[in-house]
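>>> A structural model of the following input is requested.
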Amino acid sequence: MEVRSHCPINFTLEHFGDKWSFLIIRDLMFKGKRHYNEFLEAGEKVSTSVLGDRLKKLEEQGIISKSEDSVKKSRIRYSLTPKGIDLLPILLEMIIWGGEKDSLTESPKEFMEQAINHRENLLKEIREQLIKDHLADNN
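I've put the predicted structure just below:
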């Protein structure tokens, strides 16, 4: 992948410079979604062409992987890779910022309280669960 510069912010934006990539990662990380149709059903209404493109790009960048679903063999199951799981602190900071600035936030008050006041413990808990749920798929 060619990047315009090696500024850390630019490098990150080259990987995730659009909202759809972050929303797919959000769905994998916090909402338990793992299949194409589940991503389509998100409230933001991504188009099928954009969703397919972003899933492909995230896989090419090593952020997600895909495998055969263990229940329905014809269905693809998406998982976060270690590189994808490493985005957890960034997404948590986005949740905190958005949750504090949006008076109509959908983020539960209890989650916001944990994220703000017990950030490190929350990160550790979520990371352990993501490793268990997503990396076991790739073994």
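>>> rest of the way, CA atoms for contacts and neighbours
Noted.
>>> Quick test: name the residue nearest the centre of the chain.
When the chain is reduced to its mean C-alpha position, the nearest residue by Cα atoms, centre = their mean turns out to be Ile25, at 1.5 Å.
>>> show me the contacts for that one.
Counting by Cα atoms under 8 Å, 6 or more residues apart in numbering, Ile25 makes contact with Leu80, Gly84.
>>> In which helix or strand does it reside?
helix 19-30 (DSSP states H and E).
>>> same thing with Gly98?
Using DSSP H and E, Gly98 falls in helix 88-101.
>>> Name the residues that touch that helix?
Under the criterion Cα under 8 Å, 6+ apart, residues Phe22, Arg26, Met29, Thr105, Glu106, Ser107, Met112, Ala115, Ile116, Leu123, Arg127 lie in contact with helix 88-101.
>>> Got a quick ChimeraX command for the buried subset of the residues you listed?
Applying 16 or more other Cα atoms under 10 Å to the contacts of helix 88-101, the buried members can be selected in ChimeraX as follows:
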select :22,26,29,112,115,116,123,127
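>>> hmm, which two among the contacts of helix 88-101 are most spread apart?
Thr105 and Arg127 (23.2 Å; Cα to Cα).
>>> pretty sure Arg77 is touching Leu55, no?
No: in this structure Arg77 lies outside contact range of Leu55 using Cα atoms under 8 Å: 11.4 Å.
>>> compare with the first, here's sequence two:
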Amino acid sequence: MVAKIEHKTRTQCPVACALDIIGDHWTLLIVRDMMFFDVHEYKDMLESAEKISSSILSTRLRKLENDDIISAIPHPENGKRKLYYLTERGKGLVRVMIEIARWSDHNLPELIHIPQERRELLDAPLEDVTQIVFDKLEQWEKTYLS
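The predicted structure follows:
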């Protein structure tokens, strides 16, 4: 197997460097779940509809922590468990994630389903949706990080 060489040591292309961090299927789904579905625990991430394996989930969570996209705190009910949350760097992906969803809605309508309550959000202006997501994340942080 060939070792992975990150783009920052090769081309320094901004797209390529970003893809080193967020360019795999599972990473963006983990970010999606935290950002839009209020999923912050390992066990809940395993229950995602996409059925991520425990080994891949563990690896991706470590990588996301190392890349400062997420962080973790001990769970208040059980210190052996963790609660994961998006860092400022991770929250910076909100507009990207919304635009990916919008791109899929426009280009892949035969493959996707957006529930009505999500449809209204997706159809709202980008800054309105962004503010709603940031407000929700801030509320979670007030509950668990304060």
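>>> re earlier: comparing Arg77 and Leu55 of structure 1, which residue is more hemmed in?
More crowded of Arg77 of structure 1 and Leu55, by other Cα atoms under 10 Å: Leu55, with 22 against 19.
>>> pretty sure Ser67 of structure 1 is in a strand, no?
Yes: counting by DSSP: H, G, I helix; E, B strand; the rest coil, Ser67 of structure 1 falls inside a strand.
>>> Quick one: map it onto structure 2.
Structural alignment (TM-score structural alignment) places Ser67 of structure 1 against Ile73 in structure 2.
>>> got a list of what its match touches?
Taking Cα under 8 Å, 6+ apart, we find Ile73 of structure 2 in contact with Lys82, Leu83, Tyr84.
>>> what's the average distance of the longest helix along structure 2 to structure 1?
Assignment by DSSP state H gives helix 126-144 as the longest helix of structure 2. By mean Cα distance after the TM-score superposition for structure 1, the fitted helix 126-144 of structure 2 averages 2.4 Å away from its aligned residues in structure 1.
>>> what's next to that helix, contact-wise?
For helix 126-144 of structure 2, the external contacting residues (Cα under 8 Å, 6+ apart) are Met35, Phe36, Pro76, Lys91, Val94, Arg95, Ile98, Leu121, Leu122.
>>> Need the counterpart of the first one in structure 1.
With TM-score structural alignment defining the correspondence, Met35 of structure 2 maps onto Met29 in structure 1.
>>> out of everything not next to it in sequence, what's closest to its match?
Distances taken as Cα to Cα, 6 or more residues apart in numbering put Leu130 closest to Met29 of structure 1, at 7.0 Å, once the chain neighbours are dropped.
>>> aligned partner of that neighbour in structure 2?
Checking TM-score structural alignment: Leu130 of structure 1 goes with Leu137.
>>> Quickly note the distance from that match to Tyr144 of structure 2.
11 Å (Cα to Cα, to the nearest Å).
>>> So those two - more neighbours on which side?
When neighbours are counted by other Cα under 10 Å, Leu137 of structure 2 and Tyr144 differ, and Leu137 comes out ahead with 19 against 14.
>>> Any figure for the gap between the more buried one and Val15 of structure 2?
Separation of Leu137 of structure 2 from Val15 of structure 2 (Cα to Cα) stands at 26 Å.
>>> For Asp67 of structure 2, list the residues it contacts.
Asp67 of structure 2 touches Ile21, counting by Cα under 8 Å, 6+ apart.
>>> Distance of the aligned residue in structure 2 for Thr81 of structure 1 relative to Leu64 of structure 2?
The equivalent of Thr81 of structure 1 in structure 2 is Thr87 (alignment by TM-score structural alignment). Distance, Thr87 of structure 2 to Leu64 of structure 2, by Cα to Cα: 10 Å.
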